[in-house]
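[1] Here is a sequence with its predicted model. Questions after.
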Amino acid sequence: MIEFELTTEYIELIKLLKLLHLVESGGQAKLFVEDGFVKLNGETEFRKRAKIRTGDIIEFDGQQILVK
């Protein structure tokens, strides 16, 4: 599990994927989200700019990300 320390109120989903180098670009992150490859707290997330906050768990490409 990857732990991500949030230093602001929230981070947008595609920015988080890019920041953690799980995708090569923001465009690639958008496509993965649009195509339903990302889960937020166990539910498929289609909103590219979903606000990720402390306590959220993201699942993508076999990885789990815990936002602290």
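    Received the coordinates, thanks. Residues are numbered from 1 along each chain as shown.

[2] going forward, measure contacts between C-alpha atoms and count neighbours the same way
    OK.

[3] Go through the longest helix anywhere in the chain and flag the buried ones.
    The helix that spans the most residues within the chain, counting by DSSP state H, is helix 26-34. Neighbour counts over helix 26-34 (16 or more other CA atoms under 10 Å) mark Gly26, Ala29, Lys30, Phe32, Val33 as buried.

[4] do stretch 53-66 as well
    Buried residues in stretch 53-66 (16+ other CA under 10 Å): Arg53, Thr54, Ile57, Ile58, Glu59, Phe60, Ile65, Leu66.

[5] what's the answer for stretch 11-21, then?
    The neighbour-count check on stretch 11-21 (16+ other CA under 10 Å) flags Ile11, Leu13, Ile14, Lys15, Leu16, Leu17, Lys18 as buried.

[6] for comparison:
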Amino acid sequence: MTQVENTIKLDQFLKWVGVAPTGGQAKLLIQDGEVLVNGVVETRRGRKLVTGDRVTVGKEDFIVKLDSY
């Protein structure tokens, strides 16, 4: 069964939630290993996130919530 879901790239998500004011800063956070996705260090800024993914930066946790169209 295939389901089409909305996605957002990790670097875009970090800008969207206000963790990084620019894409360059988001890239540095990710490359430095400071971002976890679902509890695992993620170093790919293009990692596609879907609703329900948990992104952790420092002591802040964010749950991805994307609207379906």
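    Everything's here; your move. No experiment lies behind these values; they were computed from the predicted model shown.

[7] if you look at the buried residues of stretch 53-66 of the first structure, which of them are in strands?
    Among the buried residues of stretch 53-66 of the first structure, the members falling in strands (DSSP state E) are Ile57, Ile58, Glu59, Phe60, Ile65, Leu66.

[8] corresponding residues in the second structure for stretch 30-39 of the first structure?
    Aligned by TM-score structural alignment, stretch 30-39 of the first structure falls on residues 27-36 of the second structure.

[9] Centre of the chain to the matching stretch, how far?
    Relative to its chain's centre, stretch 27-36 of the second structure lies at 10 Å (CA atoms, centre = their mean, to the nearest Å).

[10] how about the nearest residue to Pro21 of the second structure, chain neighbours excluded?
    Counting by CA to CA, 6 or more residues apart in numbering, Pro21 of the second structure lies nearest to Lys15, which is 5.7 Å off, once chain neighbours are set aside.

[11] Tell me which residue of the first structure matches up with the one you found.
    Lys15 of the second structure maps onto Lys18 of the first structure when the alignment is built from TM-score structural alignment.

[12] Same question for Leu49 of the second structure.
    Under the alignment (TM-score structural alignment), Leu49 of the second structure maps onto Ile52 of the first structure.

[13] if we can go back for a sec, make CSV out of the buried residues of stretch 53-66 of the first structure and add distance to Phe4 of the first structure.
    Below are these laid out as CSV (distance: CA to CA, whole Å):
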residue, distance to Phe4 of the first structure
Arg53, 10
Thr54, 9
Ile57, 10
Ile58, 11
Glu59, 13
Phe60, 14
Ile65, 7
Leu66, 6
